[in-house]
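K.L.:
I'd like to go over a predicted model; first the sequence, then the structure.
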Amino acid sequence: MKIAVARETAAGERRVALTPDQVARLVKKGWEIYIEAGAGEASLISDQAYEEVGGTIAGDRPALWQNADIVVKVAVPTPEEIETLPEGAMVASLLNPLGQPEVIQQLTAKKITALGMELIPRTSRAQSMDVLSSQAGVAGYKAVLLAAATLPKFFPMLTTAAGTIRPAKVFVIGAGVAGLQAIATARRLGAVVEAFDIRPAVKEEVQSLGAKFVEVQLEEETATAGGYAKEVSEDSKKKSQALISDHVATADVVITTAQVPGRKAPILVTDDMIARMQPGSVIIDLAGEQGGNCEGCEAGRDVLVHGVTIIAPINLPSTVAIHASQMFAKNMATLLQLLIPENEINLDFEDDILDSVCVTHQGTIRNQRVKDALQQMTVTV
């Protein structure tokens, strides 16, 4: 079994799909792991570190990918990378299938079997493969550090000879994995934390981390079968906005995390809310790449609106490349061991995990949501 670990070419991507500790585990299974030269450099992993655990460094990408049974990477394959893959090859990576349907079309045209790591189902059995959760946790952690570095105030309460400094007030909107990690990190830094989510089921998790839960009563289902927040009606959005308005106005830091796969992120923080915040306050919008939860945000940029700094970072996990790569690699290695149980690829669609992650196979799109997105794009064009 030959696994090729790609060197990432996407701008700003510093993670690597497999780290030496996971390569060591797979080599012990008798697999041949080939690492593209320099693949781990941005994560501060040398080629030598891979060689020491039994990996083989390869410098010729076309030859490497042509001879591999499966290519593993982090970022969505670029058009150039897809052209490098031989027809009928297999690749496992993030795919963003609903956000970048043109990539799926290209993969389909080349009859590539593409496994989308973000499509791992949210089940107990799949937890160790759940890339979305592992990387969202990194983003939630780093979001708080960005806020603390930008806010012109202390986070913790301080009692000094010059007087008592009140703790910062942090309001987290969305209590998924990123939101919960943001809550935990802000509390560790000494802030007073409130959190909002449309799903009442997360109340206990929020409170267990020491935050106050801001609850809204909505007359519709607010969670998917997998436990993720789902898009709600316009009436429910307006009701939620009305509830959180006062909490936003009094917060020193607001962190928003609400995203809907394949769609524009819902606007939760309006311009009017921002205008009520104190000058110097900070908003970290983790949904910036999907248009943002905050009016006025610009993905990848820091902007000043009504005296409030709005930061909409892109690919935050990549900025914590060492640990983010370790977590991603564990997710990837676990999926590979499910996919290759007896030293031979067994793409068993009776397995709910493999059935969920396989987006394209033998020239067809297997995922119905992706099919619908492509059809909608065709109608729009």
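P.N.:
Thanks, I have the structure now.

K.L.:
from here on, contacts and neighbour counts on C-alpha atoms
P.N.:
Noted.

K.L.:
confirm T164 sits in a strand?
P.N.:
Yes: judged by DSSP: H, G, I helix; E, B strand; the rest coil, T164 forms part of a strand.

K.L.:
ok, it touching M157?
P.N.:
Yes: in this structure, T164 is within contact of M157 by CA atoms under 8 Å, at 7.2 Å.

K.L.:
which one's more surrounded, these two?
P.N.:
M157 (15 against 10; other CA atoms under 10 Å).

K.L.:
what sits against that one?
P.N.:
164-168, 190-191 (CA atoms under 8 Å, 6 or more residues apart in numbering).

K.L.:
name the element the residue nearest to it when sequence neighbours are not counted belongs to?
P.N.:
Leaving aside its sequence neighbours, M157 sits nearest to P167 (CA to CA, 6 or more residues apart in numbering; 4.2 Å). For P167, there is no enclosing helix or strand under DSSP states H and E.

K.L.:
quick check: P167 vs M90, distance?
P.N.:
51 Å (CA to CA, to the nearest Å).

K.L.:
again with Q375
P.N.:
24 Å.

K.L.:
repeat that for K264.
P.N.:
30 Å.

K.L.:
same question, A373
P.N.:
In terms of CA to CA, A373 sits 22 Å off from M90.

K.L.:
more neighbours: these two, which one.
P.N.:
A side-by-side neighbour count of A373 and M90, using other CA under 10 Å, places M90 first with 21 against 18.

K.L.:
surely that one is in contact with T113?
P.N.:
Yes: in this structure, M90 is within contact of T113 by CA under 8 Å, at 4.6 Å.

K.L.:
okay, pairing it with this:
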Amino acid sequence: MRAELTVAVLRETAPGERRVALVPEGVRALTDAGARVLVENAAGELAHHPDSSYTEAGAEVVPRETALAQAGILLVLHCPLPTGLRKGQVLIGLLAGADLPALAERGVTAIGLEGLPRKLSRAQSMDALSSQDNVAGYKAVLVAAQVYPRYLPMLITAAGTAPPARVLVLGVGVAGLQAIGTARRLGAVVTAYDIRPETAEEVRSLGASFLELATAIAGSGQGGYARALTAEEEQAQRHELDAHIARHDIVITTARVPGRKPPLLVTEQAVKAMVSGSVVVDLAAGPLGGNVELSEPGVTRVTENGVTVIGAEGLAATVPSAASAAYSRNLLALLRHLLHEGEPRIDLTDEIQAGVVRTHDGRETGA
């Protein structure tokens, strides 16, 4: 890596965002390889990485204007407004919702980690969606436990026995598996469901039960994701799930289809059938909707029958130190793949780059 390569880390400006794209350990890796690293003032403060920790690691702490003006590569979580970006810069982050035409017009090479081909074994160390989902799945259980008015584990005391909480996890991706494991470690009795039949063995390996529906639907899709169901399949699934949901104390939903509205798994009627004190956490809640009919992103509400429904958007940002460390490692792995002799080399014939490069040479790539 040649010394003239300058990498900048920008401070996140999205509401509620506490993560930072690169932690001091990542700075050391880049500076040891010969790069110059700029970090915007207070970029890591909310993730418990003060400016001093970056300077000790070899970075220069600078104003945003300096970082934008001098860096060839910009590292972010969320895409900033194109203002200040210039031709030839490489922007790397999670770019869902970014103004790609504006970035292309400015000549910015935009690289979005959400497009990574996640099934490629050599790409797994770069998989930021999985690393952040892992954090979110863990935190979802803690959020539920915080508002659940009873114990999660079974407790035997002189005053009697408290039964364990019954937890249902809908969607067995990375977030779902972490939620299952966390709930099990806290002593809950856990059941999980996914339309992909191959996930059943993963669920059982964590000590949970796999929910078998009579209306079995094979829903495996591309890239390890579940496919989008037809309207008829969704209706049949919801009808059977309603009865199972009512028998659980905590329901955590994690099912998403990339770029599309999440499937509706928990209806208002199902929530009405749950007992008072039950908790529903919707990890899929976002701008496109969620898995729970009553959930809203970032909103916690209590229904008339005493069920707490949490639209848990952006949970990874609430565990900022761990989430930032994981994301930083993802970025470093991707940078190692992109850099050749100290310069980013864009090659759209490469399977990884074909997935993540969103704009290049003044145009959208169609990744």
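P.N.:
Structure's in. What do you need? Not measured: the values here are computed from a predicted model.

K.L.:
in the stretch 151-300 of structure 1, which spans are strands?
P.N.:
158-160, 163-165, 169-173, 192-196, 212-214, 253-256, 282-285 (DSSP state E, counting those that start in this stretch).

K.L.:
so for V305 of structure 1, which of the ones you listed sits nearest?
P.N.:
strand 282-285 (10.1 Å; CA to CA).

K.L.:
what range does that closest one cover in structure 2?
P.N.:
Mapped onto structure 2 using TM-score structural alignment, strand 282-285 of structure 1 covers residues 279-282.

K.L.:
same check on stretch 15-23 of structure 1?
P.N.:
Going by TM-score structural alignment: stretch 15-23 of structure 1 matches residues 19-27.

K.L.:
over to stretch 146-154 of structure 1?
P.N.:
So stretch 146-154 of structure 1 sits over residues 143-151 in structure 2, by TM-score structural alignment.

K.L.:
and that stretch, what's buried?
P.N.:
Going by neighbour count (16 or more other CA atoms under 10 Å), the buried part of stretch 143-151 of structure 2 is 144-145, 148.

K.L.:
that's a helix at V143 of structure 2, yeah?
P.N.:
Yes: counting by three-state DSSP, V143 of structure 2 is part of a helix.

K.L.:
neighbour-wise, which one of the contacts of M157 of structure 1 leads?
P.N.:
A191 (25 neighbours).

K.L.:
that residue corresponds to which position in structure 2?
P.N.:
That one, A191 of structure 1, aligns with A188 by TM-score structural alignment.

K.L.:
show me the contact partners of stretch 183-197 of structure 2.
P.N.:
141, 152-154, 164-172, 180, 200, 203, 206-212, 216-220, 226.

K.L.:
which residues touch the nearest residue to A312 of structure 2 once chain neighbours are set aside?
P.N.:
Counting by CA to CA, 6+ apart, A312 of structure 2 lies nearest to L283, which is 5.0 Å off, once chain neighbours are set aside. For L283 of structure 2, the contact set (CA under 8 Å, 6+ apart) comprises 136-137, 140, 252-255, 290, 311-313, 315.

K.L.:
show me what contacts the closest residue to D130 of structure 1 other than its chain neighbours?
P.N.:
Nearest-residue entry for D130 of structure 1: I120, 5.8 Å, with adjacent residues in sequence omitted and distances by CA to CA, 6+ apart. I120 of structure 1 is in contact with 126, 129-131, 353, 356-357, counting by CA under 8 Å, 6+ apart.

K.L.:
swap in 7 Å and give it another go.
P.N.:
126, 129-130, 353, 356-357 (CA atoms under 7 Å, 6 or more residues apart in numbering).

K.L.:
before we move on, what about V232 of structure 1?
P.N.:
T222 are the contacts of V232 of structure 1 under CA under 7 Å, 6+ apart.

K.L.:
mind checking how far the counterpart of it in structure 2 is from L177 of structure 2?
P.N.:
V232 of structure 1 maps onto L229 in structure 2, with residues paired by TM-score structural alignment. Counting by CA to CA, the gap from L229 of structure 2 to L177 of structure 2 is 21 Å.
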